[in-house]
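Colleague: Structure for this input, please:
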Amino acid sequence: MAHAPQIRIPATYMRGGTSKGVFFRLDDLPEAAQVPGPARDALLMRVIGSPDPYQKQIDGLGNGTSSTSKTVILSKPTQPDHDVDYLFGQVGIDKPFVDWSGNCGNLSAAVGAFAITSGLIPADRIPQNGTVTVRIWQANIQKTIVAHIPITDGAVQETGDFELDGVTFPAAEVQVEFMDPADGEGAIFPTGNLVDDLEVPGVGTLKATMINAGIPTIFVNAEDIGYAGTELQEAINNDAKALAVFESIRGHGAVRMGLVKTVEEAANRQHTPKVAFVAKPSDYVASSGKQVAAADVDVLVRALSMGKLHHAMMGTAAVAIATAAAIPGTVVNMAAGGGDRTSVRFGHPSGTLRVGAEASQVNGQWTVDKAVMSRSARVIMEGWVRIPGDSF
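Modeller: Predicted coordinates:
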C-alpha cells in the first residue's frame, strides 16, 4: 500500500516567556491551511504530535504540557497602525482540538522578534543598535500588544542577563504592553460584580472574582478549597480528585461568565477560562529550590492551564492578576492587602513576577488602559518541520 510522503513547512521553534511554540508565517503554510478550518487544525495538531493518548507528544514538537503545546501564525497586518497580525492556537494534548479562544501572553514576547527576523518589519525600521517597537494585532482577542525588541548590530538581541523565574537561563529583556487588555469586547467583570458567590456542586459556594482581562480568569481563595497557596505542581497534578474539582470550578465559572451555555461545553474550550487560587503572602520554596519569603511578594497565586497546575504563570493570567489586584475589593486585591495599587509582585510555583496595571472607573465601569510586564524570548531552532502529506 502506498503512503503519502512527508512534506516540509518553513517553521521556527521559539521560547517566549515560560512557554514554547512553533511559529509560522501564514504565507508559508500549505494553501489549505492558510484559512481557518479543519485542514489548518489538523496540520497544527500533527506538527505538535496530537492527539496523543500517552500525553507525551513523542511524534511531534510538543512536550506534553500546556506550556509547550502551542502554535503561532503571523501575517501582514490587517489593522491600520500595526506591524503584524498574531494568531495563537493552543493545541490539545490527548484530545483532537486546537483552541483559538484566547491569547498566549508568554509567546507574545516572541512575536516581535519573529516578525523582525522573518521580514515582516521593513528593514529601514531596524536600527543598528537600539530598540524596535512592534505593534502587534492579537487576532484571537482583537487587541493591541506593543513589544519593545532590543537590537544589537542590526539583529535581534536574544542573549542577556535578564532572569525570569520559570526559565533556566538568562536572556535579553523584552518589555510587553497589553493595551486595553479586556479579552474581546466584553466587560472586565462579565457578571457585573467584583466578587460573586459561585456555586459549584460537590465543592460548595465560593467567593470568586471572574475577570476578563488578558484572558478570562476565575480567582478563588486558596483556603476556601483547602490549600495554602504555596503548592507546587506535584501537589495538584498528581491528585485526580483535585484536578476534577478545579475543572468543575472552571466549568461553572465559564457558564457564569457567559463563555459557554453549559458546563459540558467547557470541556471543549480548555484554553479559556483559566482558574486560579490566591492567598496572602507566606514563605515557601519554589520548584527550583529558591527560597521565596513572604516579604518578597504581595500575594500568592497558583493557576491551572489545560487542566493542570502551571509550572510558573501564564502571561495572560499575569495580566488578569495585575488587573484584579489594581481594583479594590476583588479576591486578588484583598489577598494582596487591599487598597489602590499600580503593580503587583506575586509568588508562583517557580518564583516571583512583577506586573503593572493601571485601572480606573469610567461611568461606574472599571477599565484598564494597559498592563505591562517584562519577559524574554529566543529562537531555539529554525528551518522546516516535516509532517505526512496526507495528515491535513
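
Colleague: Going by C-alpha atoms from here, please, whenever you check contacts or count neighbours.
Modeller: OK.

Colleague: Let me know the distance separating the closest residue to Ile211 other than its chain neighbours from Gln6.
Modeller: The shortest distance from Ile211 to any residue that is not its chain neighbour, by Cα to Cα, 6 or more residues apart in numbering, is 5.0 Å, and that residue is Phe189. In this structure, Phe189 and Gln6 are separated by 47 Å, where distance is defined by Cα to Cα, to the nearest Å.

Colleague: What's the local residue count around the residue nearest to Ile211?
Modeller: Burial of Phe189 is recorded as 21 neighbouring residues (other Cα atoms under 10 Å).

Colleague: how much space between it and Ala39?
Modeller: Here the criterion is Cα to Cα. By it, Phe189 lies 35 Å from Ala39.

Colleague: Let's see this one next, to set against the first:
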Amino acid sequence: MSGVRCLLMRGGTSKGAYFLADDLPREPTARDGLLLRIMGSPDPRQIDGLGGAHPLTSKVAVVSVPDDPDVDVDYLFLQVAVDGAEVSDRQNCGNLLAGVGPFAVERGLVPAEDGHTSVRIRMVNTGDLATATFPTPGGCVDYTGAARISGVPGTAAPVVIEFARSAAPLLPTGRARQDVAGTTVTCVDNGMPTVLIPARSLGLTGYETPQELEADTALRDRLEGIRLEAGPLMGLGDVRDTTVPKLSLLAPPVDDGAVTTRTF
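Modeller: Now for the predicted structure:
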C-alpha cells in the first residue's frame, strides 16, 4: 500500500500538513479530494485524519520548485474546512509561511548554510514574495530557541520573515484612517487584507476571550457590516462569500510587545 509523504509542522499560531506538490495529484479536484481524506474532513472532530478539529489546525502547505531563478520555492496555501467538504485557496496564511523555509531544507529543495539559512518564497495565492531566515547550525534546521509568541506554549527557534515590497499599496484605500460603517478604522494589505479597529471604538477592552467575543451576536453583526463595507474600499469587491478582509481589534499591551490583538 502506497502513501503520501507529509510533514506536520507548526507555523506561528497554526499547525498544518506540508506536502511537496509532486507528491499530490496535479488536477485540483483530485488533489482537494485527497486532502479532505488526509485531514479527516468533513467531520467536526476530524477523527479520521490529521486535522485538529479547528481551522487553525486544518491547514495545508503545498511547496514546489519554481520556474523563477530569483525564487527558491513556491508556496500554495490551502485552507481545509473542518465540518465541510471544502478546500480553499482564496487567501494566504502567514503562519504556515513560517514553516515553508525549514520544510524546503528538510525536503532537500534548498541547501542549508552553516549558521542561518534564508529561503526566498513566492506565495502562489497572491504572487507576493517573502524571505524566511532561520537557524541552521551545522547545516541542519534547529527548531529550539527562546522565541515566544502569544497563543503558543513554550519557546522555539525564531523565523524572521521579510516581505518584499508589493505593487499593491500598503494602504489600499489611500488613507491611514477613515470611517467605515460608522467606525474609524485603518485598512492595510501587507500580504493579508486586514481592517484594524481600536477595541474601545466598539465598546470593548480588547482583552475579552475568544469565547466571549464569539458569543456576542451584536458585535458579530457590527463587525460583518464593517467587513462588507471595507471590502470594496480595499479593492476586493463583494466580500460576502470570502474570508478577507480579516478584522483585528487593537488594545494596549498587557504583558509585553506593542499591542494586544483579537483577530477574526
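
Colleague: Just the buried positions in stretch 138-158 of structure 1, please.
Modeller: The neighbour-count check on stretch 138-158 of structure 1 (16 or more other Cα atoms under 10 Å) flags 138-151, 155-158 as buried.

Colleague: Return the distance of the counterpart of Ala215 of structure 2 in structure 1 relative to Ile218 of structure 1.
Modeller: When the two structures are superposed using TM-score structural alignment, Ala215 of structure 2 falls opposite Asn238 in structure 1. Relative to Ile218 of structure 1, Asn238 of structure 1 is positioned 22 Å away (Cα to Cα).

Colleague: Structure 2: strands as residue ranges?
Modeller: Counting by DSSP state E, structure 2 has strands at residues 7-11, 14-20, 59-64, 73-80, 87-88, 115-123, 129-136, 160-163, 178-180, 183-189, 193-198, 246-251, 260-263.

Colleague: Just put those in CSV and tack on distance to Ala104 of structure 2.
Modeller: Rendered in CSV, the data for these read as follows (distance: least, Cα to Cα, whole Å):
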stretch, distance to Ala104 of structure 2
strand 7-11, 11
strand 14-20, 9
strand 59-64, 8
strand 73-80, 7
strand 87-88, 23
strand 115-123, 8
strand 129-136, 11
strand 160-163, 15
strand 178-180, 41
strand 183-189, 26
strand 193-198, 26
strand 246-251, 28
strand 260-263, 29
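
Colleague: Looking at Asn238 and Ile218 of structure 1, which is more packed in?
Modeller: Neighbours were counted for Asn238 of structure 1 and for Ile218 using other Cα under 10 Å; Ile218 has more, 27 against 12.

Colleague: To which residue of structure 2 is that one aligned?
Modeller: Per TM-score structural alignment, the equivalent position to Ile218 of structure 1 in structure 2 is Val195.

Colleague: same question, Thr117 of structure 1
Modeller: Taking TM-score structural alignment for the superposition, Thr117 of structure 1 sits opposite Glu106 in structure 2.

Colleague: Run a quick neighbour tally on its match.
Modeller: When neighbours are counted by other Cα under 10 Å, Glu106 of structure 2 registers 15.

Colleague: Met45 of structure 1 now?
Modeller: Residues near Met45 of structure 1, counting by other Cα under 10 Å: 31.

Colleague: And the one 3 residues further on, by the same measure?
Modeller: Residues lying near Ile48 of structure 1 (other Cα under 10 Å) number 28.

Colleague: Going by the alignment, it corresponds to which residue in structure 2?
Modeller: Counting by TM-score structural alignment, Ile48 of structure 1 corresponds to Met39 in structure 2.

Colleague: With Arg10 of structure 2 as the reference, measure out to its match.
Modeller: Met39 of structure 2 sits at a distance of 15 Å from Arg10 of structure 2 (criterion: Cα to Cα).

Colleague: Likewise for Asp32 of structure 2?
Modeller: Distance, Asp32 of structure 2 to Arg10 of structure 2, by Cα to Cα: 21 Å.

Colleague: what's the closest non-adjacent residue to the residue positioned nearest the centre of structure 1?
Modeller: For structure 1, the residue nearest the mean C-alpha position is Cys104 (3.4 Å; Cα atoms, centre = their mean). Once its chain neighbours are removed from consideration, Cys104 of structure 1 has its nearest residue in Thr316; the separation is 6.1 Å (Cα to Cα, 6+ apart).
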